[in-house]
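Asks: for reference, the sequence and a predicted model appear below.
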Amino acid sequence: MLALVLPLLAGCATLDRDANADGIAGPVGLKRMIVKTDPFVLTTFARIRDPGQPVTVYIEGDGLAWLSRSEVSLDPTPREAMGLALAAADPSPNVVYLARPCQFTARAKNPTCGIPYWTGKRFAPEVIAAMGQAVDQVAAQVPGQKINLVGYSGGGAVAVLVAAGRKDVASIRTVAGNLDHAEVNRLAKVSPLSGSLNTIDVAPQVAKIPQIHFSGAVDTTVPPVIAERFRQAAGSSCVVVRTVPGASHETGWRERWRELLREVPGCV
């Protein structure tokens, strides 16, 4: 059995994924940079225009983890980079996009990278620690300001896991977020992610952080029941779930994102 859910299967392999990302980021002033963490080198796109205001950090999904249901990808860099597209649609002055480990960064610069880090260990403790270090570096650019975290798909899991270890997170938003990979994989009848932390286990730790979890009404990869399970596990009025009509796992988000951003997380 496979060791993960397959949110993105391969399509045309000829797309220049780096050029596609640059084409999304460049027109809105998001500049490509490299962030060194332990043990990964991460690619980011950032726009910091006002250090006196909070920063919103977008975390990418799982990317091109598999070429087919039986063949793993040798490069998890996403074809369409939905997390980056959402970041590009955000008009806020301070926006930073974090690619996941091993995405967009040449293997020669990232020798730690290996297939386990985009399959069974995609949410491993060392992955979450590295993403947390990257957020530390982002926070240093806006001293004293709060962090808003946004995660797409598996990036939603990372956002919550990172938030569980921080004191400066003002809000969390997830889009089609995999907030319980054990249940997602059970529903898909595939093997569990061995070596990965499960986001739902930290729901009580982040329960007081205002958050909205958006699910697509026709998402069959991470169905809306997953966000609802997370809300119940958190047991907090700060955790809100929204089901977006017509949205699937990969469609219906970028064109609506500015509108959805108007929904401000809060505690009732």
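Replies: Now that the structure is in, tell me what you want to look at. Residues are numbered from 1 along each chain as shown.
Asks: CA atoms for contacts and neighbours, from now on please.
Replies: OK.
Asks: for the stretch 1-150 of the chain, which segments count as strands?
Replies: 31-36, 41-48, 55-59, 94-98, 147-152 (DSSP state E, counting those that start in this stretch).
Asks: quick one: those as CSV, columns for mean neighbour count and distance to G120 too.
Replies: Shown next, in CSV, are the strands of the stretch 1-150 of the chain (neighbours: other Cα atoms under 10 Å; distance: least, Cα to Cα, whole Å):
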stretch, mean neighbour count, distance to G120
strand 31-36, 15, 23
strand 41-48, 23, 19
strand 55-59, 28, 19
strand 94-98, 25, 20
strand 147-152, 26, 18
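Asks: can you list the ones you listed in JSON lines and add distance to L187?
Replies: Below are those laid out as JSON lines (distance: least, Cα to Cα, whole Å):
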{"stretch": "strand 31-36", "distance to L187": "36"}
{"stretch": "strand 41-48", "distance to L187": "32"}
{"stretch": "strand 55-59", "distance to L187": "24"}
{"stretch": "strand 94-98", "distance to L187": "29"}
{"stretch": "strand 147-152", "distance to L187": "20"}
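Asks: which among those is found nearest to A13?
Replies: Of all the strands of the stretch 1-150 of the chain, it is strand 41-48 that lies closest to A13, at 21.0 Å by Cα to Cα.
Asks: quick one: the closest one to strand 31-36, angle?
Replies: Here strand 41-48 runs at an angle of 140 degrees relative to strand 31-36 (axes from the mean of the first three to the mean of the last three Cα atoms, to 10 degrees).
Asks: what strand or helix carries S196?
Replies: Using DSSP states H and E, S196 sits within no helix or strand.
Asks: can you pull up the most central residue in this structure?
Replies: G155 (1.7 Å; Cα atoms, centre = their mean).
Asks: so what's it up against?
Replies: Going by Cα atoms under 8 Å, 6 or more residues apart in numbering, G155 touches I59, E60, G61, D62, G83, R100, T174, G177, N178.
Asks: dropping in the other structure now:
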Amino acid sequence: MQMLQVNKSTILLFSVILSSLVSGCSTLNPSPISPQTHTVIEQAERQGFVPALYDTSLVTYAVWEKNKQKTNRTATETKQNNQNQNIQDIHVYIEGDGNSWKTRYQVSDNPTPKNPLSLKLAMQDTHKNVIYLARTCQYHFDKEKCKSRYWSDARYSEEVIQSTNEILNQIKTRHPQARFLLIGFSGGGNIAALLSARRNDISGLITIAGNLDHDALNEYHRVSPMRDSLNAIHYATELKNIPQKHYAGSKDKIVPAWLAAKYKQALNSPCVAIEAIKDNTHHKGWEEQWPQFLKEALPCQQNNATKIS
């Protein structure tokens, strides 16, 4: 398993380039993307986000990375810089479920998000190391490996969490002393929490409209339970001591604010904070307020040493 960096390109060519880079992935085909998503990715790349591929035991994931360091360095300067980078948090933004369903009853054939909110938030993060992590089979598609269950009933399955965890392990090979601040939007919040529950290098966990109890949420929406998926709220013991904050929109009808409150009650820990943001919906309001949220410290952080920004 290895990280494969993609040279500068437009997203329209992204999948073609991936095909030539990933050995054994001759079935890798482009995933159509909406004009809005294409525009956001172009903006991100202009800001210094570099597209990359991470090969895992499940599928190959699309990732964009921003690392604010000078490129013209001597070997000594580069070594020193890497040492300095190692002791800093790496902010990892995990995308939501994306375009997972065509209708209430029909699974989508392309889970790539039409509104990549996590990427939009990542673009506002001024931290030195910022990574945007797409979900399973978003932005590119391997016909042999990309099964629709991985963005429907099994979107939070053990295979999905394990493969995402492998990406963090690969990143750690370049930053062995670094810790991760995981930031997840919607279903990406459940992924972030499940990753936090199994790692010992998590400095903090933040969710935005996070689906922290998909059993309760699916019951609320009167849809079938995801029996093949893991559920963050079931890992209260592993999660309760991790500094974390969960933002919910007071007008969010997709992931209502009461879900975060239910999660906080289950963990029953001073390290868990929630905040219902007035007038925010599932998608609206977060971009405008995110810079301010980035300035806030998480509960239980020693001397508030690890602020988000």
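Replies: Received, thanks. Model, not experiment: these values are computed from the prediction.
Asks: as CSV, the contacts of G155 of structure 1 with distance to V142 of structure 1 would be great.
Replies: Putting the contacts of G155 of structure 1 into CSV (distance: Cα to Cα, whole Å) gives the following:
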residue, distance to V142 of structure 1
I59, 18
E60, 21
G61, 25
D62, 28
G83, 21
R100, 22
T174, 22
G177, 27
N178, 29
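Asks: of all those, which comes closest to A207 of structure 1?
Replies: T174 (14.5 Å).
Asks: am I right that the closest one is in contact with G216?
Replies: No: at 11.2 Å, T174 of structure 1 and G216 do not qualify as touching, with contact defined as Cα atoms under 8 Å.
Asks: those two: which is more packed in?
Replies: Legend: neighbour count by other Cα atoms under 10 Å for T174 of structure 1 and G216, higher for T174 (28 against 25).
Asks: list the contacts of the counterpart of the more buried one in structure 2.
Replies: In structure 2, T174 of structure 1 lines up with T207, judged by TM-score structural alignment. Neighbouring residues of T207 of structure 2 by Cα under 8 Å, 6+ apart: I183, G184, F185, S186, G188, G189, A192, K245, H246, Y247.
Asks: ok, then the element right after the strand or helix carrying T207 of structure 2?
Replies: Element membership for T207 of structure 2, per DSSP H and E: strand 202-208. The helix or strand immediately downstream of strand 202-208 of structure 2 is helix 214-221, counting by DSSP H and E.
Asks: who's in contact with the counterpart of P223 of structure 1 in structure 2?
Replies: Using TM-score structural alignment, the equivalent of P223 of structure 1 in structure 2 is P256. Going by Cα under 8 Å, 6+ apart, P256 of structure 2 touches A209, A248, G249, S250.
Asks: among those residues, who's most crowded?
Replies: Result: A209 is most packed of these (other Cα under 10 Å), 31 neighbours.
Asks: hmm, K253 and that one touching each other?
Replies: No: A209 of structure 2 is beyond contact range of K253, at 10.2 Å (criterion: Cα under 8 Å).
Asks: all strands in the stretch 201-309 of structure 2, in order from the N-terminus.
Replies: Going by DSSP E, counting those that start in this stretch, the stretch 201-309 of structure 2 shows strands at 202-208, 244-249, 272-277.
Asks: now render those as CSV, adding distance to L58 of structure 2.
Replies: Shown next, in CSV, are the strands of the stretch 201-309 of structure 2 (distance: least, Cα to Cα, whole Å):
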stretch, distance to L58 of structure 2
strand 202-208, 23
strand 244-249, 28
strand 272-277, 32
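Asks: looking at the ones you listed, which is closest to E158 of structure 2?
Replies: Closest among those, once you apply Cα to Cα, is strand 202-208, at 19.1 Å.
Asks: circling back to that earlier point, shared neighbours, A209 and K253 of structure 2?
Replies: Counting by Cα under 8 Å, 6+ apart, the residues touching both A209 of structure 2 and K253 are H282.
Asks: hey, where'd the helices end up in the stretch 101-250 of structure 1?
Replies: All helices of the stretch 101-250 of structure 1, identified by DSSP state H, counting those that start in this stretch, fall at 125-139, 154-163, 181-188, 224-234.
Asks: adding distance to A19 of structure 1, write those out as TSV.
Replies: Shown next, in TSV, are the helices of the stretch 101-250 of structure 1 (distance: least, Cα to Cα, whole Å):
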stretch	distance to A19 of structure 1
helix 125-139	23
helix 154-163	22
helix 181-188	31
helix 224-234	33
